[in-house]
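> coords please:
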Amino acid sequence: MTGVHPTAIPPGDADGSCSYRIEADVWADQYDREPRHGDWDCPRDACEGFDRCVFHLTAPERDEAGVTDDTLQTSLLAALDESGAAPKQLIGANLPELDLSHVLLDAPDNYPVELSHATIDGELAIDDAAIRQPVYFDHCEIGSLRIGASDLRGVLTFDHSEIAGETVLRDQYDRSIYFRDVTFHDEFTVKPVVFHRMARFSDSEFHARASFYADFNDEPHFNRCEFHDDVDFFVDINADSYFDDATFEGRFDLYAAVNGTLRIRNAEFFGPATLYARYRSDAFFNGSTFHDRVGFEKPGSDVGAARFYEYTDFGGVTVEGRADFSTVEFHGSVDFSGCTFDGPVTFDECRFEKRVELTDVHCRTPPTFRNATFTGSPRLSLEAEQPGLVDCTGATMTGGLIETEADDDLRYDFTDGSLGCVDLDTGDERDPLDRYRFYRTDFDGFDFSAHRSELDRNDWHVHELDADGLDTTADLDVEGLEVTYNKARNGANETDEDEAAAEFFLREMKYKKRRHAENALAADAGVVARLRAAGRLVSNATLDLTCGYGEKPWRVFAASAATVLLFALVFAGIGVDAMDEASSLGYLTLSLETFVALVLGTPTIDDPLVNLLTSVEAFLGAFFIGLFVFTLTRSIRR
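A predicted model of the protein is given here:
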């Protein structure tokens, strides 16, 4: 391998010391930062016949000098046991491999082991070791890396290095470990690991699959990382974590318990992403782009979807594939403002317990909120390229605001849903109620008075909506419509909207009459059932005709007048002879006197048939008078 260190200055010194040297200004120009050690000259003696020490010889030079790998390893470990800073400085070393397994690095001083700029052609292994002092592998080229089952109490740094082969980290790390700006050319595996202190991978590049099975008890940093293959995070994160500006070109799977603030801001995901976790602190995804699908459920599991317990920010997120938020629970406030969904987006069975901002959200197709629950204060302002229904069937919304524009082609379907004190607003003078369909919908605090004019124009129908080109009534049945207006009436009564309650009651009875008619004509029903339905139909129709189901007093008056006229014709037909003069006016007067017999008394007539007829009319008159008083009082109260 070719070292990543600057070219050393040849040739050997006259006094026989190693000629390897690093000049700080040359190093700074190459790496755009100041070296921690400044100008550095190797303090060791050169090998006999060479201008460099044993650690800076090339592989052919070691062979020529008769330096075996075991000899080199022994010399290195002996140097690390010496006191002082200089013996531990192996900057720019050229090693075939480095095995620190079963090694105790616990010098009496705390000078770091400096292996920066080293080239390790083979494996760097740290197994069953005890590292009690800092070890620096910055700007190294390493064949492969394996760290495990070790007592690591000293800081390890691999900043700006390249690792050609596989990297495997195991067990626990009691001090910070740094892999900043590292290039991993082969698979990277962390399994299983506990990081008790900070783990920094910022600006690193992973060219092969990366897997993290770990507990992070201090802050993990992955800012600006580039993952060119699939990456798995099966982790517990017990501190704030950072993935800002990271790039994920393969599949991204996060299965986690996140107990600190998570930041994945302005990240870019080119493959499918799964973000299943229990987020117990704030989570920020704002500005990120998902070029493929994104989901929040663990595939093949019945444990449900992600749960967000504190504030969550998806502001400005772009999803080009499918966005599936199904069954996700947001126990804290959540912000989707400015999001763009170029693929299907679903919030089915989501639970939103606090403030929800779904404003300035652009969708290619209408989103769905089937059986979603909003118990906080949602604010929805959606726009879609394709007109259609926002499916809110079964959804519960206890309050909040839904905004639509005058030229908006989106319509909302709350079939089988529940609506509380929700404000429906178009932002102009147009009433937006014709953009919504309510079918078998519960109304729990909904303010019908705010939409009285629109309801009046629509003849108080709430199941119809203005949706050109959309079939929105094909699945409606009479029984469902009856239930719809029964629930609307109950909702209006709860908010003391008497006028609305009366109108909804009339529609409820209208559809009940239609249901009785369908049952009476049903060919597959039994005779008894059909007769029973026919009787109910007649009863319903009579109530409608005579008093408008108790809501229209003028119909009682009209029915009363018709009754008086009918009996006048009957009296004329049978030729009642108890009158002074047989004339149309006389028969009409007799019928009217009989109708109001409760007030004036029944006329005295000897004919038994006429007596029977007048008694019947008197009874009907008393009934209609009482019905009129009831209907008039009811209508005035409403």
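> Every contact and neighbour count from this point should use C-alpha atoms.
Fine.
> can you pull the contacts of residue 347?
Contact analysis of residue 347 by Cα atoms under 8 Å, 6 or more residues apart in numbering lists 324-328, 367-370, 372.
> Sequence B follows; please return its structure for comparison with A:
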Amino acid sequence: MPDSDVTRARAVLTRSPQERENEGIGTEAVNDALKTVLRDGTADEKTFEGCTFPGLNLDYEVVHGADNHPAVFENCTFEEGISAEKADIDMPLRFHDCTIDDLFLYHARFEYDVEFDGSTFTGTVQADETRFEQDAEFDDAVFEDTVDLIETGFYDDTSFADARFEAPASFRGSQFEGESNELDDNVSFAGAVFESETTFEQAHFEANRFDGATFQAPVVFTEVLFDHDTEFEGVVFEADATFDEIECNEDADFSDTHWQGTVQFRGAVFNGGARTMEDDASFEGATFEGATTFTEAQFRYSNFTRTTFDADTTFQETRFRGDADFTEARFSGLADFDETRFHQEALFTDSVFDGQAHFRGAEFEGHANQLEQNVSFDRARFADAAEFTGAKFRSVSFGDTEFTATMDFSGTDFTDDARFLLRAVGDDPYVNFTGASIQGGSITQPTEGWVRYDFTRVSLGDIDLSAERERDHRELFDYFRFCETIFDEFDGNEFDFEAHTDYLDRNEWKIHTFQDPVERGYAVEMTPEAIEATYLRAKNSASAAGDMKAAGEFRVKRQQYARKKHINIALDGSAGTTARAKNGIRAVENAFLGISCGYGMRIFRIFGVFAITPALFSLFYAFGGQVFSTSATQPVSVTAALTTPEGQAAFYKLLSFSYISFLTIGYGNIGPVGWGARILVAVEVYLSVILSGLVLYALIKRSEM
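So this is what the prediction gives:
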């Protein structure tokens, strides 16, 4: 087309709307003039500044310029907007600081880069299924009405940096793919402001940036795929945010984000990239003011250092395939980690749980680590109940951990090394290990704030019990309750009673009770039957380990509570007569064995019985009257036996007779006469035989110690 045609077209375009109206130049003529310049104009001719157009309609057009110079519109106004439905634009377009009403690009294709930097869209923006083959820039753009970029394809670098969306915006199903770019991100919404509802549902991003953006209304990122790095650092979410089932295949940075509404990351997957020096998912320093949910999410290396959760937080059934770092995190509401799996290290060091903490059924698998524990709650603080029921630990440390209410480890498995130095704050310092399995480790009582540990039905391995301050060791077993505890389940890793002999001696070998100021319901009532079973297991374990001192002492304790059991049955009116009689006899036998020799552990008691029993029987011979008379003369009275030579001589003969009879020597110079004396002599001989056997029994038991 001759240059004069482009010149005439520019003359039409550079006129003001009033001038065009005065000359009768209509909208169609202006549009034709624009297409003429776009197609045939030079670089200068395709540049417009400060012009006002009724609109630009390129519907179904194939727009191809005579050269590749872009069409540039600076500070121009398109009163009726721009429309390019199913158009094929084969030239660069620049709309800088323009004012555009509607932007309708349905099913269009832009083969070259398009720029709308600083432009204001006063009407709706719709670009459904549009393809931007090269760069698309909307930096500092203002969208005053709704934006629909549904299933739009952005195949090179795309930027909405510092843009403002004043009405609802939808990027549902859009593709932000770009090309490999190591210097910059393919998609940027950095610093953008979203004033109304926004959705990126089912969108697909390569590398992207949202750092510094602000979402003032609810935003949805459901089922979004982030193939490369994802940057949300410092983003402010003033309303609800939904990231359900997103997938991040490289590093995702949500550090220093501020979430003021409810937050959902249900089923989110953070796979992370190949870089081992960076966190695959970082929420470091983030603040969550509303309820937060990460249920069934998956992380590789994750960082929640110094993260603040001001409301209930849920990580139920979440999987951490790499290290999980919650150092200095704060949970003001419920912290729910039920059935969460930590495959590598999990750090809750210096974390604070102001509300309840639930780790029920959680699995802390860890990995081979010789220098430190796989899981750390060191210096953490629990201000409310903490539940670890049914959890599984490989190695864990609760060093200098403070807690206020009950810590419940019922049914928890500690398969390697568990270290506890808990400090109680408050009136209920109780740790419940009922039914737990602890293979090895240590429990240390602090200098202040001692803790009560309940080992009811615990399988206890090689775990060391100690006090932080040496002089407190004498009180150690006042704070541990053993009830039906199993001490020898782990072959080669049994509980070592010998290491605690001094403390048990000071505690009279009592292990079944502790001082508890709070009335609570225990899993097993401490009945004589339960206590007997406890000491029987302790005795068997100590005996198998060759600790005969402990085995003997626990045998004594077991017999003492067995006697109480027999007495209870004997006195139970609901029990059968035979059972009551048998248990009554067993109680008497038990009492005799305890009094006479301390169940084989107190041999000097037998010597005492040997020394005292004949003297007691001699009182009957001396002062029992005719029934207990012997061939020797009885003293006239007790006074005479103590004060007169004749009485003393008579009493001495009868005392000698009693000892001779008891020892079965029988010199024959004195014999029983009364029927009572004959019976007592037989009883003495019988007792002598029994006590002789007890001496042998006690000597054998003591030789085993």
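> Filter the contacts of residue 347 of the first structure by whether they're kept in the second structure.
Retained in the second structure (both residues aligned by TM-score structural alignment, their matches' Cα atoms under 8 Å) from the contacts of residue 347 of the first structure: 324-328, 367-370, 372.
> Strands - which of the residues you listed land there?
Taking DSSP state E as the definition of strands, those contribute residue 324.
> burial count for the counterpart of residue 441 of the first structure in the second structure?
With TM-score structural alignment defining the correspondence, residue 441 of the first structure maps onto residue 485 in the second structure. Per other Cα atoms under 10 Å, the neighbour tally for residue 485 of the second structure reads 25.
> Residue 485 of the second structure and residue 458 touch, don't they?
Yes: between residue 485 of the second structure and residue 458 there is a contact at 5.0 Å, judged by Cα atoms under 8 Å.
> Next, residue 440 of the second structure: secondary structure please.
Secondary structure, DSSP: H, G, I helix; E, B strand; the rest coil: residue 440 of the second structure is strand.
> Contact partners for the counterpart of it in the first structure?
Under the alignment by TM-score structural alignment, residue 440 of the second structure pairs with residue 399 in the first structure. The neighbours of residue 399 of the first structure, taking Cα under 8 Å, 6+ apart as the test, are 374-378, 419-423.
> swap in residue 223 of the first structure?
Residue 223 of the first structure neighbours (Cα under 8 Å, 6+ apart): 201-203, 242-246.
> next one: residue 492 of the first structure
Contacts of residue 492 of the first structure by Cα under 8 Å, 6+ apart are 443, 446-448, 498, 500-501.
> hmm, 6 Å instead?
Residue 492 of the first structure sits next to residue 501 when contact means Cα atoms under 6 Å, 6 or more residues apart in numbering.
> Can you tell me how far the aligned partner of it in the second structure is from residue 231 of the second structure?
When the second structure is aligned by TM-score structural alignment, the residue opposite residue 492 of the first structure is residue 542. The gap separating residue 542 of the second structure from residue 231 of the second structure is 60 Å, by Cα to Cα, to the nearest Å.
> Equivalent analysis for residue 703 of the second structure, please.
Distance of residue 703 of the second structure to residue 231 of the second structure, given as Cα to Cα: 75 Å.
> Likewise for residue 705 of the second structure?
70 Å.
> In terms of neighbours, single out the busier of those two.
Set residue 705 of the second structure next to residue 231 and count neighbours by other Cα under 10 Å: residue 231 wins out with 23 against 14.
> Isn't the more buried one up against residue 256?
No: Residue 231 of the second structure is beyond contact range of residue 256, at 11.2 Å (criterion: Cα atoms under 6 Å).
> Rebuild the contacts of residue 347 of the first structure as a markdown table, extending it with neighbour count and distance to residue 623 of the first structure.
A markdown table is the format used below for the contacts of residue 347 of the first structure (neighbours: other Cα atoms under 10 Å; distance: Cα to Cα, whole Å):
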| residue | neighbour count | distance to residue 623 of the first structure |
| --- | --- | --- |
| 324 | 20 | 62 |
| 325 | 20 | 61 |
| 326 | 24 | 59 |
| 327 | 21 | 58 |
| 328 | 23 | 60 |
| 367 | 25 | 56 |
| 368 | 23 | 54 |
| 369 | 24 | 52 |
| 370 | 24 | 50 |
| 372 | 25 | 51 |
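> From the residues you listed, pick the one nearest residue 344 of the first structure.
residue 367 (6.8 Å; Cα to Cα).
> okay, now the residue nearest to the closest one when sequence neighbours are not counted: neighbour count?
Excluding its sequence neighbours, the residue lying closest to residue 367 of the first structure (Cα to Cα, 6 or more residues apart in numbering) is residue 345, at 5.1 Å. Around residue 345 of the first structure there are 23 other residues, counting by other Cα under 10 Å.
> Give me the most central residue, the first structure.
residue 325 (4.1 Å; Cα atoms, centre = their mean).
> What residues does it make contact with?
Contacts of residue 325 of the first structure by Cα under 6 Å, 6+ apart are 346-347.
> Then residue 565 of the second structure?
Going by Cα under 6 Å, 6+ apart, residue 565 of the second structure touches residue 528.
> which element is the aligned partner of it in the first structure on?
In the first structure, residue 565 of the second structure lines up with residue 515, judged by TM-score structural alignment. Per DSSP states H and E, residue 515 of the first structure falls inside helix 498-520.
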